[in-house]
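Q: no FASTA, just this:
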């Protein structure tokens, strides 16, 4: 039987998620689980805003990748050195109980939010694992831990956590998907570094971004009351916050300050005045009742102003109301931007998106690529088969386009009638052509019968592509016109083809 070595950190939520999955699949007995420390000096800097932001981001990623694994945001990572030594010492006496101890330590940190550097926490885990409560650490255990650390640091792993090495030479870096993990333990090669799929056995949780410009321990009781029900993100500075708002689209932004009220009110105004792009409600958190600050917050566009002196249940209820309002607003916004027939974005949303992506491309000085697709001979299809069949044809084609266009930043639109558009931010003409050819081929492969459509007797599409680097000298309409000319040329040259406007 193949044997496996895992290098993993008790302080890492990705390692915890891997351990949970191997436990669920009954694979832990096949594993030599070697505990290492991703950041041995964690005790020095684990209270910094940057480290807390990184921790919250890691938990957020784990939850989105493997949502069937329960994981809660702890207040901070622990100094895991002594806990590691306890697991090593336990393994010398009873391997099965040492595995249980490791399992309990992971859960103490990543579910209960306890500090596994605390002796009482380790004591409770030892007792629960059926091990003696008194632990004597000797030089042999210290040497073994140091040996594991050196093997991981010297290995060709790019200091990735976690790492799985098989006895036949295969390596998995990072957190595999459940399917990839099972495949790896069956002897298959899998993709490393990136997860290939997600198992969504429960709905993804809504996300709350909390920006605190002072010691976060002052508001930690509130965060602790929310962390099981919501994803929590803790940006460490304003620049990181602004990136997070555009990238992760939290459902709520909560702001806490002690002395920088003017800056926080200004930030609130920026967010709430930009609802077309962000649409994020803002709530303030304050230690005590302050009518003047509360009034200023509402004048800046805040949706709520909360006092930490109120009972936790009251604060949770108010946050829940804000989240429900956000969900309702999102549903209304979605109905306004989705084409009722094809269930892709409508023309109104295209006009809004092309302007927004144009401005974003101007700021980043990156290319913006546009595809326009037209269903060939669609009028004759409607004439021959009827409008109900025509509607069904458009729905099928729209979903085929949507399934082919997979990048999260790319978006599909019904531009009008039988014409569709795809916006590809930060892409290249070469990449866009490959994608367009896939779209064209996938629609052709649908084999939708159309006897008046030329030699093939099936429904096909023609596609035009154009690219530009937005500047003040041109506007989005210039890009649309270039793409339209390429589409017209594709029609002129015989249809069912892709043409670039170069």
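A: Sure, I can see it. Just so you know, these numbers come straight off a predicted model, no measurement behind them.
Q: switch to C-alpha atoms for all contacts and neighbour counts from now on
A: Noted.
Q: what ranges do the helices span in the stretch 351-500 of the chain?
A: Using DSSP state H, counting those that start in this stretch, the helices of the stretch 351-500 of the chain run over residues 378-385, 387-404, 429-444, 476-492.
Q: Please apply the same query to the stretch 1-150 of the chain.
A: 13-24, 42-45, 49-65, 81-91, 95-110, 119-128, 139-154.
Q: For the shortest one, what is the distance to the chain centroid?
A: For helix 42-45, the distance from its own C-alpha centre to the chain's C-alpha centre is 27 Å (Cα atoms, centre = their mean, to the nearest Å).
Q: also this one, for the comparison:
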């Protein structure tokens, strides 16, 4: 099979397809996204039959195709053949482990090669396991289950580094990573991506009046209200820095983002946190800048951030405690 071959006529998702956003965020031990890479259709079919009932199974018939798929949306685990034309599995594995986006994805070699040297080469390339063909369904299921469990545990530990220590919402690092990931996904799907940047109004005066401990408590309460009102599991509320927060809303057009921003503004005001030094209200309020865009090749995530920041500045300049927004395509 030559390098130009793409997907196989099997009842599994094609590489050109993308998992629905809601499905891609399903959690739990029984649901994962597996990528099977083999140049022989019969081998892919065998693994598909083993896993398709419990997992979302994708397929690639050559190394380059596998690498391209993984750069778009990394799977949870890869089952990889060693002997393939043009680029063998060992080289594919090395490239996966060299890239930060796919470095943590476990790779299991499934191959007809049985020599100890081949197994050593596979492990040195970065694989977590080595299974010989023909596979025993019970054995390969057990090993995949074990490595998926280990990956979830590692992911959980890593996720602790993405939580803001004060407020408990996502931190700036998590937000930046999510923005890059959702930008790629939205560009691939032709979906609108919305961003909200918000600032607690006159927060310096709040700290001056009530002290930093009460100021910290205020930020915690505001963050809790933002997170509680996100609505969808794939929406993200994050602390962007100081008293500034950000919300990322995938698959959301400007009208929906403006509505969500107004909902958040009202939710924070309804907390009724006293603010004696505010010039606009007797309680803590927020100003919000909103923007939305369907990502294209001539745009970047930085432009989305810049547009949202401009709208936040506009909201502050217009009197604070309000929402201002723009669609980048129409700005």
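A: Thanks, I have it. Values in this document were obtained by computation on a predicted structure and should not be read as measured data.
Q: Just give the TM-score of the two.
A: Once superposed, the chains reach a TM-score of 0.73 (TM-score structural alignment, normalised by the length of the second structure), with 306 aligned residues with a Cα RMSD of 4.1 Å.
Q: who wins for proximity to residue 349 of the first structure among the helices of the stretch 1-150 of the first structure?
A: Comparison of the helices of the stretch 1-150 of the first structure against residue 349 of the first structure by Cα to Cα identifies helix 49-65 as nearest, at 26.8 Å.
Q: by how many degrees do that closest one and helix 13-24 diverge?
A: Angle, helix 49-65 of the first structure to helix 13-24, by axes from the mean of the first three to the mean of the last three Cα atoms, to 10 degrees: 30 degrees.
Q: What is helix 49-65 of the first structure packed up against?
A: helix 13-24, strand 231-233 (3 or more Cα pairs under 8 Å, 6 or more residues apart in numbering; DSSP states H and E).
Q: Give me the spatial nearest neighbour of residue 265 of the first structure, chain neighbours excluded.
A: residue 300 (5.7 Å; Cα to Cα, 6 or more residues apart in numbering).
Q: And that neighbour, how far from residue 183 of the first structure?
A: As judged by Cα to Cα, to the nearest Å, residue 300 of the first structure and residue 183 of the first structure stand 53 Å apart.
Q: thinking again about what came up before, I figured the residue nearest to residue 265 of the first structure hits residue 269, correct?
A: Yes: the pair residue 300 of the first structure / residue 269 is scored as a contact, 5.1 Å apart, by Cα atoms under 8 Å.
Q: ok so, going back, and of the helices and strands packed on helix 49-65 of the first structure, who's closest to residue 164 of the first structure?
A: helix 13-24 (9.9 Å).
Q: So residue 59 of the second structure lies in a strand, does it not?
A: Yes: Residue 59 of the second structure: assigned to a strand according to DSSP: H, G, I helix; E, B strand; the rest coil.
Q: Quick check: it touching residue 36?
A: Yes: the pair residue 59 of the second structure / residue 36 is scored as a contact, 4.8 Å apart, by Cα under 8 Å.
Q: Let me know how buried residue 326 of the first structure is, in neighbour terms.
A: 17 (other Cα atoms under 10 Å).
Q: nearest spatial neighbour of it, skipping sequence neighbours?
A: Distances taken as Cα to Cα, 6+ apart put residue 251 closest to residue 326 of the first structure, at 6.5 Å, once the chain neighbours are dropped.
Q: any idea what that neighbour aligns with in the second structure?
A: Using TM-score structural alignment, the partner of residue 251 of the first structure in the second structure is residue 76.
Q: of residue 300 and residue 183 of the first structure, who's got more company?
A: More neighbours surround residue 300 than the other of residue 300 of the first structure and residue 183, with 20 against 14 (other Cα under 10 Å).
Q: and the more buried one, what does it touch?
A: 265, 266, 268, 269 (Cα atoms under 8 Å, 6 or more residues apart in numbering).
Q: what's the closest of the residues you listed to residue 178 of the first structure?
A: residue 268 (40.4 Å).
Q: Could you tell me how many residues sit around the corresponding residue of the second structure for the closest one?
A: Matched to the second structure by TM-score structural alignment, residue 268 of the first structure sits across from residue 93. Per other Cα under 10 Å, the neighbour tally for residue 93 of the second structure reads 27.
Q: which element is residue 93 of the second structure on?
A: Take DSSP states H and E as the rule and residue 93 of the second structure turns out to sit in helix 89-98.
Q: Run the angle between the helix or strand following that helix and helix 89-98 for me.
A: Next in sequence after helix 89-98 of the second structure, counting helices and strands by DSSP H and E, comes strand 107-111. Using the same axes, to 10 degrees, the direction of strand 107-111 of the second structure lies 180 degrees away from that of helix 89-98.
Q: how far is strand 107-111 of the second structure from where the chain is centred?
A: That offset, for strand 107-111 of the second structure, works out to 26 Å (Cα atoms, centre = their mean).
Q: Also stretch 407-418 of the first structure?
A: 22 Å.
Q: Tell me which residues of it come out buried.
A: Across stretch 407-418 of the first structure, burial judged by 16 or more other Cα atoms under 10 Å covers 410, 411, 412, 413, 414, 415, 418.
Q: Out of those, the closest to residue 457 of the first structure would be?
A: Nearest to residue 457 of the first structure among those, with distances taken as Cα to Cα, is residue 418, at 18.1 Å.
Q: quick one on the thing from earlier: so the match of residue 251 of the first structure is in contact with residue 106, correct?
A: Yes: between residue 76 of the second structure and residue 106 there is a contact under Cα under 8 Å: 7.3 Å.
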